[in-house]
Every structure is written in structure tokens, then in C-alpha cells.
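[1] heads up, no residue letters with this:
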């Protein structure tokens, strides 16, 4: 098949904006022109590329071409900047998928160390970020999966350590005589969202079969705040909990109950100077903050 950059750019705009009309406005063309470009690209590929849903979503074949569109756009922008002899990056926003705890603790300083770049950061659980790489909506992701997505490369970053933590008031109310499996089965629990399995993983080991009441708190900073207020217990990362524990606002319920969540950097397998800079800063920030195994 033969494609051109204009058609690929249009496909990416349709997926990004969710409708032909919004894509047309972003590209400064008519919706009819958008439709014609998508139709031509589908005819050339012999595949249906988008589902006409609300919002529009790429098919499996469409995701392949969306990823190609973003790769072409990135390399074009780098080439333009190099030809112009510019010291400033001229790339479009780089889409990244980051888990909320990493964004709230160690990732932002890495992004701030990259002046001239702009980022489109999407939050997702570390166990579910790879779907964004597969469908072409992200160039890179922080994931807990060491297996590279097709067309991507992966490198280890380190691990975030989580511990069962609660407020002193919670302890006084629910476990004044100690944290036991029976208490864990009855005491209210915090979970980030319905993808968050950390608390259940801990319970499977500490109190098998326990199904305590739970509160969903889908924001990282507010999640810690909910634990401080005694709303429930939660698996909190040391990077967020160390200070409130030292100040007495939180206590660790089970010193032996730590869970390590390994994190990996996955990015397109593409010779891109921009992605290389981003990967280097992310790795440096991870080296400063995450637990890394000793060198063998």
C-alpha cells in the first residue's frame, strides 16, 4: 500500500479528536475532506481503519497506521528543526502514559528537565498502560510489564515499594489490639480505581478470602489524604508515605507486608533524538528515587 503524510495526519487527528468534525477544525479543512482522506486510506490498505463510534476509535489495523502517523510526524519535526539549525525542539506534544503514583512523586522533575519539549500525559494504572502503546495513542509508557509491545523496546526503571498504611485514628478504631486478618476483612479499604489491585494482592497473602468494604479515591494526592483522614487503610508508596509516617500522621500496619511494584520504560523502537532525551531523563530520575537491585 501507498500512504502519504496528509492521510496519516488526518487519521491521527480523527482518533485524537473523536469526530470527523473536530478533526476537520483542527486541520483547517472540511469534514468532507476528512472523510475522503480516511476513505482513500482505507481503500489503499484494504482495511476498515476506524469505528464510527462516539468517540471514533481505531480498529486494530487503524492503530497500526496511527502509530505510523505519529512516528512520521515526530521524525518530520526533528528533521525540520535540524535543517533549520534550531536549538529549540519543534515537535508536537509527546504523548506519554504514566501511572498516577509515579506522576505524583518522581516523573514531573524528569519532564521539567526537558525544556523545549511539550507533553501530553495520560494517567493509567501501571498494569494497563500498554494498551495505549498498542493503539498508537502513546509514544512511551511507564508499565509494570517487562515484555515489550510489538514495535517497542523496554528497559527496567526500578521498583516502587508499597506498604499497608492507615491513620492513628483508624488504628484506634479498627485495630487497637493489632492488625490481624480478621481486622483486615472488616476494616474499610481504599482503592484508587477499579483497575487498582494492590490492596487485593496484599489481602490475598495476609487475609485470604477477605472482602472488606472499599472506597474508590481516583486521585493520587487525595488518596493519601483519605488515608490520613482515617477513611480507610491503603497500600501507599514509600515515596508518598515516608513523610506523613515520620510526622505521625500515618502508621504502617504491617511492617512485613511490603509489596514491590517493578516499573519499566517502554517506547517506540525508533531512532529519535527526542525520545532518546526523554528516556534518559526518565531513567536518571528513576535512578535517584526508585529502588534498584544491586548490580550483579
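    Perfect, thanks for sending it. What you are looking at is a predicted structure, and each value in this text was computed from that prediction instead of being measured. Numbers count the residues shown, from 1 in each chain.
[2] can we go C-alpha only for contacts and neighbour counts from here?
    Noted.
[3] and the nearest residue to residue 258 once chain neighbours are set aside, helix, strand or coil?
    Excluding the flanking residues, the one nearest residue 258 by C-alpha to C-alpha, 6 or more residues apart in numbering is residue 163, at 4.6 Å. Following DSSP: H, G, I helix; E, B strand; the rest coil, we place residue 163 in the strand state.
[4] what do you get for residue 92?
    Under three-state DSSP, residue 92 comes out as coil.
[5] mind listing what it touches?
    74, 77, 118 (C-alpha atoms under 8 Å, 6 or more residues apart in numbering).
[6] residues contacting the last one?
    The contact partners of residue 118, by C-alpha under 8 Å, 6+ apart, come to 91-94.
[7] which residue ranges form the helices in the stretch 51-200 of the chain?
    For the stretch 51-200 of the chain, the helices defined by DSSP state H, counting those that start in this stretch occupy 60-84, 100-102, 108-112, 130-134, 168-174, 181-186, 198-206.
[8] Could you provide these in TSV, with additional columns for distance to residue 251 and mean neighbour count?
    Below are the helices of the stretch 51-200 of the chain laid out as TSV (distance: least, C-alpha to C-alpha, whole Å; neighbours: other C-alpha atoms under 10 Å):
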stretch	distance to residue 251	mean neighbour count
helix 60-84	45	18
helix 100-102	19	21
helix 108-112	27	15
helix 130-134	34	20
helix 168-174	6	17
helix 181-186	15	16
helix 198-206	16	17
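[9] Tabulate those (TSV), appending distance to residue 16.
    What follows is these, written out as TSV (distance: least, C-alpha to C-alpha, whole Å):
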stretch	distance to residue 16
helix 60-84	10
helix 100-102	22
helix 108-112	22
helix 130-134	12
helix 168-174	44
helix 181-186	43
helix 198-206	31
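[10] and of the ones you listed, who's closest to residue 290?
    helix 100-102 (9.8 Å; C-alpha to C-alpha).
[11] Put this next to the first one:
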């Protein structure tokens, strides 16, 4: 139930605080901590694992990941469903901290054949209105932001595909064009299998890490690990 989920989230945060206590009182046995986090699928499919892998092993920390679109993941925090959230909103929740992590670069990509078929004469209101797009889900606004950058605010045909890996496969199959993270698409771009329908345009999405202030030292160290990953990788 929703009430039970909030209680579980509270218990997990208490366990994080207990871990800090065991470091100063060795006689206490250290509990295994589980941390429930909401994050966007594109981060999970690209840089997230490399950023937290060693940290979770060293801390014996278990993650319960909730995949949400970056524009609505913060709702989980407000509802008390998760202890932390990685999303595109800079607006902090009462009682939580918010730190910028880095920027993800998205490109409007499709196969060369697709681009010739729908955008052979360049981008126009007619081509953008008729060219099938690929959208992650009903709450995904990346496509709308890109079209707004192009000066188009109307409707457009689109597939819905709530999978980052499946998203790329649909684009490779020539089913549409979509906003794909540049770091995820590098191999396909290098091989010429995907090209941009608007080479001069990208979409920059700033990511923010939200976490409850009473998460203890484990949460602080996880935050530092994420910020270090962003420093090492310019695409995060």
C-alpha cells in the first residue's frame, strides 16, 4: 500500500543511520542497507552502473531502483516512496538536498534511409508534422523540447517505447527518429548507422541528485561518488 511503502522507505533510511553508528561502536553488527532510488532510464542505460558499482561493493549497499522519466521522478520523493532521486528538476523537496550532477546531451537520431525519406529537403513544418518519432512514454517531454527548438509546436505521429535499449533498436530499424543520449549512440554514429536529422542541434538536459538530509554518511558518500563520476565524464 502507499502507506506501507512510505514506512518501508523510512525504515531503510533508519538503517542507513544505524550503519553510521556501527562504525563508532564496533560491537554492534552492521546491518545490510537497501536504498530505494528513482532515476531516469537513460542514466541507468549509460553511466549509472559505472558510477556506483565500486561504491555499492565497498559499502555492501543494495539498491532498489525505480525507473521513471527524468521529468516526473521527483514525484516519488514528494510521496515518500524513495530516499533519493536523479531527475531534471532543480526544485528541492522540503527536507531534502539538491545538487547538480551533470548534463546529458541528446541528439535527434535516425537511420540515413529514414532521413532521406522524411527530411531529404531539410527540416520543415510539413516534415516534422509527418515524420514518425519515437517517444519514451506519455510523460517524456524531450521530443517536444526539441521540436520547440525547431519552432514547431504542433502534433506529430510517434511510437511509444519505454525502454532505452529498445528505443535505439526501433531507431535502427528505421521506425522513426528519437532523442537518444549521445554517449549511448556513439557506436551507432561512428558506424554510420544513425545520423542526426538536425546536425546543428542538440538538447542539453541538466540532471540533479535529490536526497533526504537525514540519510547519514552513506548518502553523503554516494553523493560524492556521483559527483566524481560527473567530473570524470563530461557527458554526465
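    Structure's in. What do you need? None of these values were measured; they are calculated from a predicted model.
[12] TM-score of the superposed pair?
    Once superposed, the chains reach a TM-score of 0.89 (TM-score structural alignment, normalised by the length of structure 2), with 233 aligned residues with a C-alpha RMSD of 2.3 Å.
[13] circling back: for the contacts of residue 118 of structure 1, give me TSV that also has distance to residue 70 of structure 1.
    Shown next, in TSV, are those (distance: C-alpha to C-alpha, whole Å):
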residue	distance to residue 70 of structure 1
91	11
92	10
93	10
94	9
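[14] Enumerate every residue touching the counterpart of residue 194 of structure 1 in structure 2.
    Matched by TM-score structural alignment, residue 194 of structure 1 corresponds to residue 138 in structure 2. Neighbour list for residue 138 of structure 2: residue 160 [criterion: C-alpha under 8 Å, 6+ apart].
[15] just residue 78 of structure 2 next, same as before
    residue 93.
[16] Relative to residue 285 of structure 1, which of the helices of the stretch 51-200 of structure 1 is closest?
    helix 108-112 (5.8 Å).
[17] just to revisit the earlier point, which of the contacts of residue 118 of structure 1 lies closest to residue 234 of structure 1?
    residue 94 (32.6 Å).
[18] Map the closest one across to structure 2 for me.
    Residue 94 of structure 1 maps onto residue 35 in structure 2, by TM-score structural alignment.
[19] so its match sits right up against residue 83, yeah?
    Yes: with contact defined as C-alpha atoms under 8 Å, residue 35 of structure 2 reaches residue 83; the gap is 6.7 Å.
[20] shared neighbours of those two, anything?
    By C-alpha under 8 Å, 6+ apart, the residues touching both residue 35 of structure 2 and residue 83 are residue 13.
[21] Neighbour count for those two, which is higher?
    More neighbours surround residue 83 than the other of residue 35 of structure 2 and residue 83, with 25 against 20 (other C-alpha atoms under 10 Å).
[22] can you pull the contacts of that one?
    9, 13, 35-37, 77, 211-212, 215.
[23] of these, closest to residue 177 of structure 2?
    residue 37 (29.8 Å).
[24] Please list all residues in contact with the closest one.
    Residue 37 of structure 2 neighbours (C-alpha under 8 Å, 6+ apart): 63-66, 82-86.
[25] okay, those residues in a markdown table with distance to residue 54 of structure 2 next?
    Putting these into a markdown table (distance: C-alpha to C-alpha, whole Å) gives the following:
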| residue | distance to residue 54 of structure 2 |
| --- | --- |
| 63 | 13 |
| 64 | 16 |
| 65 | 17 |
| 66 | 20 |
| 82 | 22 |
| 83 | 20 |
| 84 | 19 |
| 85 | 20 |
| 86 | 19 |
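[26] on that earlier part again, out of the helices of the stretch 51-200 of structure 1, nearest to residue 219 of structure 1?
    Checking the helices of the stretch 51-200 of structure 1 against residue 219 of structure 1 by C-alpha to C-alpha gives helix 100-102 as the closest, at 7.4 Å.
[27] Next, the mean deviation of that closest one compared to structure 2.
    Mean deviation of helix 100-102 of structure 1 relative to structure 2 after superposition (mean C-alpha distance after the TM-score superposition for structure 1): 0.5 Å.
[28] For that helix, which helices and strands make contact with it?
    Packing partners of helix 100-102 of structure 1 (3 or more C-alpha pairs under 8 Å, 6 or more residues apart in numbering; DSSP states H and E): none among the helices and strands.
[29] Show me what residue 79 of structure 1 lines up with in structure 2.
    By TM-score structural alignment, residue 79 of structure 1 lines up with residue 21.
[30] ok, now how distant is its match from residue 14 of structure 2?
    11 Å (C-alpha to C-alpha, to the nearest Å).
[31] With residue 130 of structure 2 instead?
    Distance of residue 130 of structure 2 to residue 14 of structure 2, given as C-alpha to C-alpha: 53 Å.
[32] how about the strands of structure 2, start to end?
    33-39, 61-67, 84-87, 96-110, 133-135, 158-160, 177-181, 195-196, 203-212 (DSSP state E).
[33] quick one: the last one aligns where in structure 1?
    Read that as strand 203-212 of structure 2. Going by TM-score structural alignment: strand 203-212 of structure 2 matches residues 259-268.
[34] One more: the fourth one?
    Under TM-score structural alignment, the match for strand 96-110 of structure 2 in structure 1 covers residues 152-166.
[35] distance from that stretch to structure 2 after superposition?
    Averaged out, stretch 152-166 of structure 1 is 1.0 Å away (mean C-alpha distance after the TM-score superposition for structure 1).
[36] picking up where we left off before, output the strands of structure 2 as TSV; include the columns distance to residue 55 of structure 2.
    Listed next are the strands of structure 2 as TSV, based on distance: least, C-alpha to C-alpha, whole Å:
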stretch	distance to residue 55 of structure 2
strand 33-39	13
strand 61-67	8
strand 84-87	16
strand 96-110	17
strand 133-135	33
strand 158-160	34
strand 177-181	24
strand 195-196	36
strand 203-212	16
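[37] Residue 126 of structure 2 is nearest to which of those?
    Using C-alpha to C-alpha, the strands of structure 2 put strand 133-135 closest to residue 126 of structure 2, at 13.8 Å.
[38] mean shift of the closest one relative to structure 1?
    Strand 133-135 of structure 2 versus its aligned partner: 0.3 Å mean (mean C-alpha distance after the TM-score superposition for structure 1).
[39] ok, and what's touching that strand?
    143, 156-162, 167, 170-171, 175-179.
[40] Give the buried subset of these as a ChimeraX selection command.
    Selection of buried members from these for ChimeraX, criterion 16 or more other C-alpha atoms under 10 Å:
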select :143,156,158,159,161,162,167,170,171,175,176,177,178,179
